[in-house]
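[1] quick one, structure for this:
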Amino acid sequence: MPRERPERTALKTPLVIIDENRLAHTFLTSLGNPVEAPKPTLVLLYGPPGAGKAHLIRSVVAHWQRCGPPFDWTRTTARGFAQEFREALNSRQTDRFARRHSDCDVLVCEDLHQLAGKQEAQWQLLHCIDDLLRRKRRVLLTARVPPGQLHRFLPKVVNRIHGGHCLPVSLPSYAGRLLFLRLLASSLQIALPADVADLLARPLGTSLRDLTEQLRRLDAASRRANVPITRELTLSTLDSLASEPLPSLPRIAQAVSAEFGVPVEELRSQSRVRKLVRSRQVAIYLSRVLGQQPYSKIASYFGLNHHSTAVHSVRRVEKLVQSDPVLRSHIANAETALRSH
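    Okay, here's the model as predicted:
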């Protein structure tokens, strides 16, 4: 596999920082250029497919290159690593294979979980990691799960990863998806109406990869037809949005109930206890932005006297999520629960 060079790391899609990738981005950028700040560093970014782990790493590597002297880095996938290793074994060129993956300043290996059950390849990767760390180099890994959930892996490999920095990168919440779309559209100079951004952001489980692809498809369709991006163009271009199943009010109430630790019955009552008020507002907010339910139906389900109270709840949560990371976390967890059912 050819060595990556600085000129090959230009990114067509800009990196957008949201809550779900902020911790990993902050840590990686703090490491600085590997030549100027040599230090043995092992990092694992873990999270579901499409969360942007690989894109984040490539963006940070490009940032390191812009901010310091040039360096060599090698990027591979775990499946590619295992395949190359088998070929090296068959051709008796394992030393050359090891040098190609160890004689660099930064080694990036994506989708580590793909090495499950491949013990020889795991041993070889472990040797490469140890060699790089011994020479104060960097190893950046991605996987779908944290090290403790890497099944059919050698204990030494799992322990070595545990000894590094393991950082989560999760799928974005509705607020995160909306912010991502707005920032990405701005970076790509795409005029994205608010109602279209909302339409794209609503479906549960939509990844950053999905959103990026959808935005590019919309932009291409808009240019071909020489028309602006509209809700109608979006629905005709992205058929999947029209058939996306919406979470029901009972499902949303159950998810919020579990997240805040309050019974559904109390969530639907008129109690003014502070904890119940906030959790009820979140349930109403999710019922509107994800369930796309009319305010009158939401008000009736949650025992409100008038639909204007539901409108107020949605606006209140929209304002609070801008400055309250704890509330954003609660909402993201409730969305995760809705995705899993």
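[2] only C-alpha atoms from now on, for both contacts and neighbour counts.
    Noted.
[3] helix or strand for residue 255, which one?
    helix 249-260 (DSSP states H and E).
[4] for the next helix-or-strand element following that helix, enumerate the helices and strands it packs against.
    Elements were assigned by DSSP H and E; along the chain past helix 249-260, the next helix or strand is helix 264-267. Secondary structure elements in contact with helix 264-267, counted by 3 or more CA pairs under 8 Å, 6 or more residues apart in numbering; DSSP states H and E, are helix 249-260, helix 274-289.
[5] quick check: angle from the shortest one to helix 274-289?
    The reference is to helix 249-260. Between the axis of helix 249-260 and that of helix 274-289 there is an angle of 140 degrees, by axes from the mean of the first three to the mean of the last three CA atoms, to 10 degrees.
[6] here is the second sequence; please produce its structure so I can put it next to the first one:
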Amino acid sequence: MFMTHDELWNQALSEIEVNLTRANFITWFKQTAVANLQDGVVTLSVPNGFAKEWLKTKYHKFILRAVRNINHDVKDVDYIIGQYKPADVERKRPAYEKRHTSENTLGSAEFNEEFTLRDITIDPDTNLNPRYTFETFIVGSFNELAHAAARSIVKSLGGSYNPLFIYGGVGLGKTHLIQAVGNEVLKHAGKPRVLYVPTERFMGEVVEALSTQGMGRLKEKYRSVDLLIIDDIQFIGRTEKMQEEFFHIFNTLYQSNKQILISSDRHPKAIPTLEERLRSRFEGGMIADIGLPDRETRMMILKTKTETKGVVVPEEVLWFIADSIKTNIRELEGALNRVVISSKLANNPITLDETKKILAHTALEPRRFTSFKKVLRCVAEFYDLNEKELIDRSRRKEVVRPRQIAMYLLREDLKSSFPFIGEKLGKKDHTTVIHACKKITQELKNNPTLEEEIRAVREKMYSL
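    Next up is the predicted model:
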């Protein structure tokens, strides 16, 4: 089947999206396109040198895997800095290509708008996506506290819930909720100044400002807003300089009664390298978590998506998707997109049997499995250690605890024997491993912070 560059990239993006937070997906993939496909090499056009380096070092394997899943002849992906071309370049393509595209059309203009990345209209002044609103946010028992707190700060910026810290697993709607706050605040009289920034973008801006002596301008930019929304704050724990700059910006806004809204994939106490002065400030406001959606809520989310997109999908198909993907709302939407796009490209009706075939690989993806090396790597990264420190005989407190957690995960998730775990982790006696596993198991009953840490480590283990 003939497939244009745009169609290839749109399908690849639906695969890539489920591996990233929504904020990072928009930040790094919004202005990308396939510029060429020749001799098994896909050439990806990116907006600037910073994006080129970031995609090559951080997301190359996701990009290559996604493109290969669609076109098995692809061997590699290359990156060039080029002008982003919007979808209207379709009119300039040769007639031969247009005929083939029309035969495999994706349907109405509304369908194209909802199922491609091309039409995401990010506000350049606020970085907000106008599609994220309270009206399109599904509320259930798993997120009602976070939703109520978010609604509350809209009515009273800089009031009692300042800062508001919302945390939860990947793909559960944190980005949607915090951007909905920003979009709602923009409706207020007086035009409040709102700025939404993913943490990785903030870090990039700080690096660039330091290299160009522009820190003064950068600080003024952040200090002038009425509502600052920071997404994925857990990444800021990587360097002391980033934490220092954010600390000063935070203090200035807080002392001026400006609202600060923060999201994270974990509780502040579970961010291992976060400075105590930042942690205490985050905990000084309101902390709300977003849990996992139940079956009925997942179904409601899917129905809302189909209504928004103007697509008719049989209810049995929606139930199948809801039962197949239980822990990630973004994956739910990605699976729905994949089913609808595939049926449109093949010009086939959406049926349960076809859906099972399209999503067959979802249940078999390697992210569902882990290994000894992955457990060690993820535990070490989470607690900001070297893998070698977990294996060595060090008795330092900051090493002993993560080592016990690694032992627990190896026992619980890999069913490794106690002697095997002891031999691999510092040549410990098997009784030491038994003690560690019992200790962690017992503590999990009364320590929600430890439970959150292990959940975050597991999430990372199964996403690699």
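[7] and of the helices and strands packed on helix 264-267 of the first structure, who's closest to residue 9 of the first structure?
    Nearest of these to residue 9 of the first structure, taken as CA to CA: helix 274-289 at 37.2 Å.
[8] list the buried residues in that closest one.
    276-289 (16 or more other CA atoms under 10 Å).
[9] quick one: that helix aligns where in the second structure?
    The counterpart of helix 274-289 of the first structure in the second structure, using TM-score structural alignment, is absent.
[10] for that helix, packing partners?
    With contacts defined as 3+ CA pairs under 8 Å, 6+ apart, helix 274-289 of the first structure has these neighbours: helix 249-260, helix 264-267, helix 295-301, helix 307-320.
[11] which helices and strands sit right next to the first one?
    Think helix 249-260 of the first structure. Based on contacts counted as 3+ CA pairs under 8 Å, 6+ apart, the elements that helix 249-260 of the first structure packs against are helix 264-267, helix 274-289, helix 325-339.
[12] how about residues contacting that helix?
    263-264, 267, 279, 282-283, 286-287, 291, 298, 301, 330, 333-335, 337-338 (CA atoms under 8 Å, 6 or more residues apart in numbering).
[13] read off where the one helix or strand residue 390 of the second structure maps to ends up in the first structure.
    According to DSSP H and E, residue 390 of the second structure maps onto helix 387-391. Mapped onto the first structure using TM-score structural alignment, helix 387-391 of the second structure spans no residues at all.
[14] what's that helix packed up against?
    On a contact count with 3+ CA pairs under 8 Å, 6+ apart, helix 387-391 of the second structure meets helix 372-382, helix 397-414.
[15] mind listing what's buried in that helix?
    Taking 16+ other CA under 10 Å as the criterion, helix 387-391 of the second structure shows 387, 389-391 as buried.
[16] same check, this time on stretch 219-235 of the first structure
    Of the residues in stretch 219-235 of the first structure, those with enough neighbours to count as buried (16+ other CA under 10 Å) are 219, 221-222, 228-231, 233-235.
[17] kindly report the same for stretch 298-316 of the first structure.
    If you call a residue buried by 16+ other CA under 10 Å, then stretch 298-316 of the first structure has these buried ones: 298-299, 302, 304, 307, 309-311, 313-314.
[18] nearest to residue 68 of the first structure, of the residues you listed?
    residue 314 (46.3 Å).
[19] now check that closest one against the second structure: what is it aligned to?
    The pairwise alignment with the second structure leaves residue 314 of the first structure unassigned, based on TM-score structural alignment.
[20] what residues are up against the closest residue to residue 314 of the first structure other than its chain neighbours?
    On the basis of CA to CA, 6 or more residues apart in numbering, the spatially nearest residue to residue 314 of the first structure that is not a chain neighbour turns out to be residue 285, at 4.6 Å. With CA under 8 Å, 6+ apart as the criterion, the residues that contact residue 285 of the first structure are 313-314, 317.
[21] burial of the counterpart of residue 152 of the first structure in the second structure, as a residue count?
    Counting by TM-score structural alignment, residue 152 of the first structure corresponds to residue 273 in the second structure. Around residue 273 of the second structure sit 19 other residues, with neighbours defined as other CA atoms under 10 Å.
[22] could you do residue 158 of the first structure as well?
    Neighbourhood size, residue 158 of the first structure [other CA under 10 Å]: 17.
[23] that one against residue 150, yeah?
    Yes - using CA atoms under 8 Å, residue 158 of the first structure is in contact with residue 150, at 7.4 Å.
[24] noted, bye for now.
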